[in-house]
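Peer 1: below is the structure, and that's it, no one-letter string:
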């Protein structure tokens, strides 16, 4: 499948209220166009970026996972975003990728945001995730991962690099610049989906969600308000660009600590 239709949900999250956020997204889902292939939700989309996992964490058999499966099946689309998950007495900032048939893949955030003390309450992930969906290879990552290019290095020939985030507006220049850098160095479509509004800690988020083309040009840039943005990306155009400017084969060879999850 050469084309992928994507809907980005740049939302103002309700602080630490999972049921209210699920209800909000259920209503927002009604606005998406038929035939959408992928819905992208922000980091910690049920709670905001909270450091209170002991009171907020769910399990992989909890309400949010069941809700994601129901919504994906009802709309016949994949849905992704991160939530707080407890597993084996550890808490994770976990990205869930839910296929229309209910199958779930997951990625635990590798780089925990030390400025907010995320590493004190969450356990870091050890594996990257490569999702194969409708002929596309997709690498989903979370927020602070954006600052560490080795972790997103395109040694897997992926087509789309995806970040879900709660990235404060005061670091907006870094957000946009790093998204463009990741797109350029990996010659891949790169999406950064951020939230809007002010969270329970007083941090302000301006959205700034972006689709960056494989050549580093921003083709979609969302304004600072809650909204749903829908667009289509084309793999053939990216393949032509990579063939014309074949930089990826010239990458240095080295290994990183971690492993890749494949289907």
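Peer 2: Ah, there it is. Note that the coordinates shown come from a computational prediction; the quantities given were computed from them, not determined experimentally. Numbering: from 1, shown residues only.

Peer 1: going forward, measure contacts and count neighbours with C-alpha atoms only.
Peer 2: Fine.

Peer 1: just the buried positions in the lengthiest helix in the chain, please.
Peer 2: Secondary structure assigned by DSSP state H gives helix 172-186 as the longest helix of the chain. For helix 172-186, the neighbour count (16 or more other Cα atoms under 10 Å) marks 175, 176, 178, 179, 180, 181, 182, 183, 184, 185, 186 as buried.

Peer 1: same for it, what does it pack against?
Peer 2: Helix 172-186 sits against strand 189-193, strand 210-212, with contacts defined as 3 or more Cα pairs under 8 Å, 6 or more residues apart in numbering; DSSP states H and E.

Peer 1: and the last one, how far out from the chain's middle?
Peer 2: Its chain's C-alpha centre and that of strand 210-212 lie 12 Å apart, by Cα atoms, centre = their mean, to the nearest Å.

Peer 1: which residues are in contact with that strand?
Peer 2: 176, 179-180, 183, 189-193, 218-222 (Cα atoms under 8 Å, 6 or more residues apart in numbering).

Peer 1: circling back: and the buried residues of helix 172-186, which is closest to residue 199?
Peer 2: Proximity of these to residue 199 (Cα to Cα) peaks at residue 175, which lies at 18.2 Å.

Peer 1: excluding chain neighbours, what is closest to that closest one?
Peer 2: residue 167 (7.3 Å; Cα to Cα, 6 or more residues apart in numbering).

Peer 1: where do the strands sit along the stretch 101-250 of the chain?
Peer 2: Assigned by DSSP state E, counting those that start in this stretch, the strands in the stretch 101-250 of the chain fall at 104-108, 127-129, 131-133, 136-142, 160-164, 189-193, 196-198, 204-206, 210-212, 218-221, 227-234.

Peer 1: next, the one to line up against it:
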């Protein structure tokens, strides 16, 4: 779901996104992916930025939406881990994927975006995460992680779909679009990259949401406006591509 974000206003974003999630489900979605920091925008350097405890309002919104509609709903939000020391209360940029049965899976962004100072305000994650979503092996990454192929490689053999919510600036949109296809081609897996539109914190975002298949073919794209893009994924197609082109076997 390619959407704009009301800056540092979770309540407004929940109100805007709820009917869009309903629309996506009405269109046949089993998994609905929102953007990175979907509830507040990418403003970690703002001292008034709306960080939350783990299990706070943003993840509650994802879980409630998943339960209401009987689908999976995901996006990233700034969450402070319950085991965070008093001396370091930095949040994680946490991709929460909520299931219809009430389960919540968390991937904490391993590569903070140091170019914009995210590493000073965000605690990096340490663990890669793959989730079974209705028999589909789904691995979770966030935005800047896309530049680090080795992380994707580590999970490729056991992944059918990579999900990548983002706030990727328009200034480097060609990088975003190229890297999404590269990660799909080299890992022979689907890549779903969902980026925001609009402006926030003085940065413009062009969307360019992409769903890419294991051969690098574009199945669905978004441009510069709020939109919902749909595509079907097939574990059989992943297996067939890997069986025909046994490139993963040659990695060293």
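Peer 2: Nice, thanks for sending it over. Since this is a predicted model, take the numbers as computed values, not measurements.

Peer 1: which single one of the buried residues of helix 172-186 of structure 1 is nearest to residue 39 of structure 1?
Peer 2: Each of these was checked against residue 39 of structure 1 using Cα to Cα; the closest is residue 179, at 19.3 Å.

Peer 1: regarding structure 2, what is its longest strand?
Peer 2: strand 72-80 (DSSP state E).

Peer 1: where does that strand end up in structure 1?
Peer 2: Under TM-score structural alignment, the counterpart of strand 72-80 of structure 2 in structure 1 spans residues 78-86.

Peer 1: superpose on structure 2 and give me the mean offset of the matching stretch.
Peer 2: Stretch 78-86 of structure 1 differs from its equivalent in structure 2 by a mean of 0.6 Å after superposition (mean Cα distance after the TM-score superposition for structure 1).

Peer 1: can you tell me what sits against that stretch?
Peer 2: Contacts of stretch 78-86 of structure 1 (Cα under 8 Å, 6+ apart): 37-47, 53, 56-60, 68, 72, 91-100, 142, 164.

Peer 1: in helices, which of these appear?
Peer 2: In helices, judged by DSSP H, the following of those are found: 53, 56, 68, 72.

Peer 1: what's the third one aligned with over in structure 2?
Peer 2: Right, the one you point to is residue 68 of structure 1. Mapped onto structure 2 by TM-score structural alignment, residue 68 of structure 1 lines up with residue 62.

Peer 1: how about the second one?
Peer 2: Residue-level alignment of residue 56 of structure 1 against structure 2, with TM-score structural alignment as criterion, gives residue 50.

Peer 1: what sits against its match?
Peer 2: By Cα under 8 Å, 6+ apart, the neighbours of residue 50 of structure 2 are 8, 9, 10, 40, 78.

Peer 1: for PyMOL, what selects the buried ones among the contacts of strand 210-212 of structure 1?
Peer 2: To isolate the buried members of these in PyMOL, using 16+ other Cα under 10 Å:
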select buried, resi 176+179+180+183+189+190+191+192+193+218+220+222
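
Peer 1: farthest pair in the contacts of strand 210-212 of structure 1?
Peer 2: Among the contacts of strand 210-212 of structure 1, the pair separated by the greatest distance (Cα to Cα) is 183 and 222, at 17.6 Å.

Peer 1: ok now stretch 220-231 of structure 2, how far from the chain's centre?
Peer 2: With Cα atoms, centre = their mean as the basis, stretch 220-231 of structure 2 stands 15 Å off its chain's centre.

Peer 1: follow-up on the earlier one: how far off centre is the longest strand of structure 2?
Peer 2: Counting by Cα atoms, centre = their mean, strand 72-80 of structure 2 comes out at 9 Å from the chain centroid.

Peer 1: just want the angle from that strand to strand 190-195.
Peer 2: Angle of strand 72-80 of structure 2 versus strand 190-195, following axes from the mean of the first three to the mean of the last three Cα atoms, to 10 degrees, is 60 degrees.

Peer 1: related to what we said a few turns ago, of the contacts of strand 210-212 of structure 1, closest to residue 110 of structure 1?
Peer 2: The closest of the contacts of strand 210-212 of structure 1 to residue 110 of structure 1 turns out to be residue 192 (Cα to Cα; 16.8 Å).

Peer 1: doesn't residue 160 make contact with that closest one?
Peer 2: No - Residue 192 of structure 1 is beyond contact range of residue 160, at 11.0 Å (criterion: Cα atoms under 8 Å).
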